[in-house]
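[1] show me how the following folds:
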Amino acid sequence: MSESLLFDGVVLGGFALVFVLIFRRLGLGATLGYLVAGAVVGPQVLHLVGNAESKIGVAELGITLLLFIVGLELNPSRLWALKKEIFGLGLLQVVACGLAVTGVVWIGTHFSGAAALVLGLPLALSSTAQVLPMLQSAGRMRTPFGERAFSILLFQDLSIVPLITIVAVLSRNPADANGPPGWLLFLYTIGAVAGLVLAGRFLLRPLFRIIGNMGEREMFVFAALFTVVAAAAVMEALGLSTALGAFVAGVMLADSPYRHELEADVEPFRSILLGLFFLAVGMMLDLHAIAERPFFVIGMALALIATKALIIFGIGMAFRMTWRSALALGLLLSQGGEFGFVLFAQAQKALLIAPEAASLFGAIVTLSMATTPFLMSITRRIREEPIQQGDRDGPQSDGANALIVGYGRFGQTVAQMLIAQGIPVTLIDTDIEMIDIAGEFGAKVYYGDGTRMDLLRQAGAAEAELILFCIDGDQLSADLIEGVHQAFPKAAIFVRAYDRRAVIKLKGAPMDGVVREVLESAVRMARLALLKVGVDQAEIDRSEELYRREDRERLKAQVEAGDIRVARDRIITQVSRPELSEDLGG
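    Coordinates of the predicted model:
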């Protein structure tokens, strides 16, 4: 069994790498690459890997992790601000598209009304696993357009409970008669969400605070994954959406100082499992069903895409979107979604549709998902707003203009001066006690190791103009600064170095500025002391310039040699040096 799993992993990973790289290079997106790779290695083509059902069961955790990360981006206040889009735009889309697609299925198949309904309503749902990564990679997740798209996707996820209820009500399977009624599922949903909210407030935050104080990154990763899996398991036990549970858990931690660290820790697992999910979907694609009825599958997929795109376009226009944005929204959400597979399986168990119909419409969903990258690519020029001549808006960033790593004495001063000039900042630190104290004074500091490239990226370093390392100790190196510069070339990098030893260690690093902490404060004290004993201001300035010149030459020699003991003759230890007397006017 272990050999089989190892072989499957090697084959799936190898094919996924090849196809994703090819499709990325062609500008068609990773999702389509995963789908095609799964179809090629699956039982329909090369038959190198089988048992897609078991793999998709594990891979669905990728969707759960995706919703958790999305939840981390939305604190409760921001989610409340989107209530109009979620319960207005989202509700209208699900109902309008669900009824319209049901009509298309009924006309195209001549199925019974119940069968058409349990096929049409799931097809109204779009692919969260496909759309959100596309929004994130395009940097549009926190834009008004991205918020509208996300609001629709979130309501679609919420609608899974009533859709399962509709299937249960229409069920012809005697075993479903003992299932919970719809009103009870609704109460389960409210209770579960309330329970997750309380758990997030009184259990999760104290837990992450303890782990943060321990400084164990492995425990942080483990606790993050446990939170996601536990929230999903609670919802699954109640027969509800696992992704919804993970989303609620993410929202509860969105305004906590651990957001960036959690996001960076979970992201690799999300990417891997989401890729496995699409591989499994590709493996489950019934190519024989397509071959037997190719015109039906292709025609129904095109009808699905056209119907949803047209309706969502109309809804977008009704909500006062520009026609280009409304068109982009319609095309982006025009595909069927991964939850369609779940609901088709429920309808099959309820004896409302035959297994062949479930397989056929699964192929339609997969084919519709495969078209989205093409549609977004070929319509890019149409969807882009024309550039107006004359006055133009400046560049807009979803995140802060400056990232400050380290919010101790040094970082606090830097942050306050930047904020005083209207520059928004993101603050990152690992000191839990300091984070709590800063929160009492109104400062929002996120927990995380700011020397990690993935965490900097999650915090918005790719869009930032400034990255300022204000951490103390001996945590920075020239290689680290070089890596940050290569990863985020648009950002100017400034470094706080405690003393000249730290500056020597950073030799060759691509920095825009380095500040020795002990230097400036010591020079300031010396100036105050000289002024107190009656030295003239001009003489004080001359003394400072003399010291700075000697110190600069000494530091230059030390950096070149990599040795703090060189150029000791530059240290000013007595006033009898002739050159010093000349410089001081003696």
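[2] CA atoms for contacts and neighbours, from now on please.
    Noted.
[3] tally of neighbours for residue 535?
    If you count neighbours by other CA atoms under 10 Å, residue 535 ends up with 13.
[4] run this one through as well so I can compare:
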Amino acid sequence: MAGSHIPAFLPEAVVYLGASVVLVPLFTRFKLGAVLGYLAAGIIIGPSLLGLVNEPERVLQFAEFGIVLLLFVIGLELQPSRLWALRRDIFGLGAAQVVLSGLALTGLVLMLTSFTWQAALVVGLPLGLSSTALVMQLLNERKIAGTEFGERSFSMLLFQDLAIVPLLTIVAALSRVPDPDALPGWQMALMTVGALAFLVVVGRFALPWVFRIIGTLGAREAFVAAALLSVLGSALLMASLGLSMALGAFVAGVMLAESPYRHALEADIEPFRGLLLGLFFVAIGMTLDLGVVAGQWALVAALVAGVMAIKTGVVFVLARGFGTGTIRAFQMGLLLSQGGEFGFVLFAEAARGMLISREAAQLFGAVVTISMALTPLLFLLASRLQVARTGAALDGPENAVHGDEAEGRAIIVGVGRFGQVVAQMLRGRGIEVLAIDLDSELIEVSRSLDIAVYYGDGRRIEILRAAGIERADLLVIAIEGAWDPAATLAPIRGQWPDLPIMARAFDRTHWVTLRRSGVETVVRETFDSAIHMGREALGVFGTSDSMIDAIEAEYRRRDGDRLDLQLVSGDFRAGADQLIRGRLSFDPAALGEIPFDDEMEIVP
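    Predicted coordinates:
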């Protein structure tokens, strides 16, 4: 039969994409967020409703790589110096949140169930963890991940990833079916430190060297493959030790955050991250067992309400203690109030250790899923209430993380002999300059001179976005050669129509093409240097300075007239009569203030 030749994964892929294409734009249109759309898509196509896909666990294992890629991209944006500055929030606020939330939720489970304290502990502690994927997606959607609010929220999430090791150790220690081959907790902790140290060394020294070689060769496909290899390799190392794959990817990203390849890496990883993270939320929605919810709806409702209320309260109190304002502390509590994806793993380990039943693991998995689905709605509601009360959004100026004040920001595409001059002049005015180039050797030289240069093709929209063009006041395209403005400028103008753009032209033909494409400021790369040499050449023949000035002024006037004619007509032969073909004669009335000397031939 013809249908027997259809690959097994193809129908499922069509179902995933179809549900996402329909529901995600719909939820986004009503300002409910893409995350809720993905979750709804998973619930609808999952086993509990339409049953179009019946193995969510298998999909979830693959989709978890979306979280891995997400943490890698976050690491690329968080330099080690910034990470060190967050140590108080990570190890102070984060540790307090995990401990207090976990113990409080253990008490809630004891109150609402007949669990032993051991079973309640291995359920309560995982419920104290939040969803890194969900929270960071919400922060990115609202463009507040880089604010003080976003960084403080992420600090707690980062410590939660570090807490996975002791939580696994606790589950293993309380297990009624102990694994004789399981390593003791101290040994797991030591292996974790060793693995992280190894990732630091590799990410700091080996990976930049690899990317530099690939960048020098200009093999774009190999660069993408190397980017994925660095992410998946770090994830594999951590997974082989039974640790968080996302934590390994995050460390690798942080180590590459100060390399010149960070923006190119982010741009190449972004499409994979977006697709896999969306698939992860679809898979989470598919895991929701509506039969369990219907059969014990009162208990599920009480647990969901209790989990979200307790975590909101704990985070609120802690955030206030660490200096966060009242409204934003409450929003932070709502943002982190859901259960996390790692809860599914810990519930499964608890069931395997005969601490809880399989049915109980499914019930608490449903609690996690429902709390994740409610978080975007509650966070959206809290944000609207804040705007209504104070008129200030979360990304307002009082909440931004400010660096050194600059007079403005400029992005320069191409940092060769032309771009470097522009960069130095802008820096002399106090302008923050970020340059992008594809020449790895030139990048290394420029960075040794304290010029912030990053690897990548600056004509790509995703590279510019990764470089922060939304915050730029000027874009200078200083690429060598006669590059095509039609393919480059139209997408940039479509994304950022108000951004001033200056461009370097290869010759007068390229100048006209750039001007006709809408670039207002275009500079021919050899024009002024050629005029300078012409002045020097005239000096060799004993020409006076006043006559050199007059000849230069006349040449510039004629050349400008030719360019105007060529720009309007599109005919590069236009204005040929303006070319200087012989000795010039000067009319004093036309020359105005230009001084004359005896050598000039004066036309009466």
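[5] what stretch of the first structure does the helix or strand containing residue 291 of the second structure fall on?
    When secondary structure is defined by DSSP states H and E, residue 291 of the second structure falls within helix 290-295. Aligned using TM-score structural alignment, helix 290-295 of the second structure spans residues 287-292 in the first structure.
[6] what is the aligned counterpart of residue 195 of the first structure in the second structure?
    Alignment note (TM-score structural alignment): residue 195 of the first structure maps to residue 198 of the second structure.
[7] tell me the spacing between that match and residue 409 of the second structure.
    Counting by CA to CA, to the nearest Å, the gap between residue 198 of the second structure and residue 409 of the second structure amounts to 37 Å.
[8] list the contacts of the spatially most central residue of the second structure.
    Most central in the second structure under CA atoms, centre = their mean is residue 73, positioned 5.5 Å from the mean C-alpha point. Shown in contact with residue 73 of the second structure (CA atoms under 8 Å, 6 or more residues apart in numbering): 250, 253, 266, 269, 270.
[9] that older thread, am I right that the match of residue 195 of the first structure is in a strand?
    No. Per DSSP: H, G, I helix; E, B strand; the rest coil, residue 198 of the second structure lies outside any strand segment and is helix.
[10] so what's the residue count around the aligned partner of residue 386 of the first structure in the second structure?
    Using TM-score structural alignment, the partner of residue 386 of the first structure in the second structure is residue 390. Residues lying near residue 390 of the second structure (other CA under 10 Å) number 10.
[11] how far away is residue 390 of the second structure from residue 414 of the second structure?
    Distance of residue 390 of the second structure to residue 414 of the second structure, given as CA to CA: 44 Å.
[12] same check, this time on residue 102 of the second structure
    Separation of residue 102 of the second structure from residue 414 of the second structure (CA to CA) stands at 52 Å.
[13] those two: which has the busier surroundings?
    Neighbours were counted for residue 102 of the second structure and for residue 414 using other CA under 10 Å; residue 414 has more, 27 against 24.
[14] map the more buried one onto the first structure.
    In the first structure, the residue paired with residue 414 of the second structure according to TM-score structural alignment is residue 406.
[15] so the helix or strand encompassing residue 233 of the second structure aligns onto which residues of the first structure?
    With secondary structure defined by DSSP H and E, residue 233 of the second structure is part of helix 220-240. Residues 217-237 of the first structure are matched to helix 220-240 of the second structure when aligned by TM-score structural alignment.
[16] buried sites along the matching stretch?
    Judged by neighbour count (16 or more other CA atoms under 10 Å), stretch 217-237 of the first structure contains these buried residues: 220-221, 223-225, 227-235.
[17] mean deviation, that stretch versus the second structure?
    Superposed on the second structure, stretch 217-237 of the first structure shows a mean distance of 0.7 Å to its aligned residues (mean CA distance after the TM-score superposition for the first structure).
[18] alignment lookup: residue 433 of the second structure to the first structure.
    For residue 433 of the second structure, the aligned residue in the first structure is residue 425 (criterion: TM-score structural alignment).
[19] okay, now its match: neighbour count?
    The number of residues near residue 425 of the first structure, taken as other CA under 10 Å, comes to 21.
[20] so it sits right up against residue 401, yeah?
    Yes. The pair residue 425 of the first structure / residue 401 is scored as a contact, 6.1 Å apart, by CA atoms under 8 Å.
[21] of the contacts of residue 73 of the second structure, which is the most crowded?
    Neighbours were tallied for each of the contacts of residue 73 of the second structure (criterion: other CA under 10 Å), and the maximum of 33 neighbours falls on residue 253.
[22] check the gap between that one and residue 186 of the second structure for me.
    Residue 253 of the second structure sits 27 Å away from residue 186 of the second structure, taking CA to CA as the criterion.
[23] swap in residue 528 of the second structure?
    Relative to residue 186 of the second structure, residue 528 of the second structure is positioned 69 Å away (CA to CA).
[24] now do residue 285 of the second structure
    In this structure, residue 285 of the second structure and residue 186 of the second structure are separated by 36 Å, where distance is defined by CA to CA.
[25] and what of residue 153 of the second structure?
    When CA to CA is the yardstick, residue 153 of the second structure and residue 186 of the second structure sit 29 Å from each other.
[26] now residue 146 of the second structure
    Distance, residue 146 of the second structure to residue 186 of the second structure, by CA to CA: 35 Å.
[27] of the two, which one has the most company?
    Higher neighbour count among residue 146 of the second structure and residue 186: residue 146, with 19 against 12, using other CA under 10 Å.
[28] what's near enough to touch the aligned residue in the first structure for the more buried one?
    Structural alignment (TM-score structural alignment) places residue 146 of the second structure against residue 142 in the first structure. Residues near residue 142 of the first structure by CA under 8 Å, 6+ apart: residue 398.
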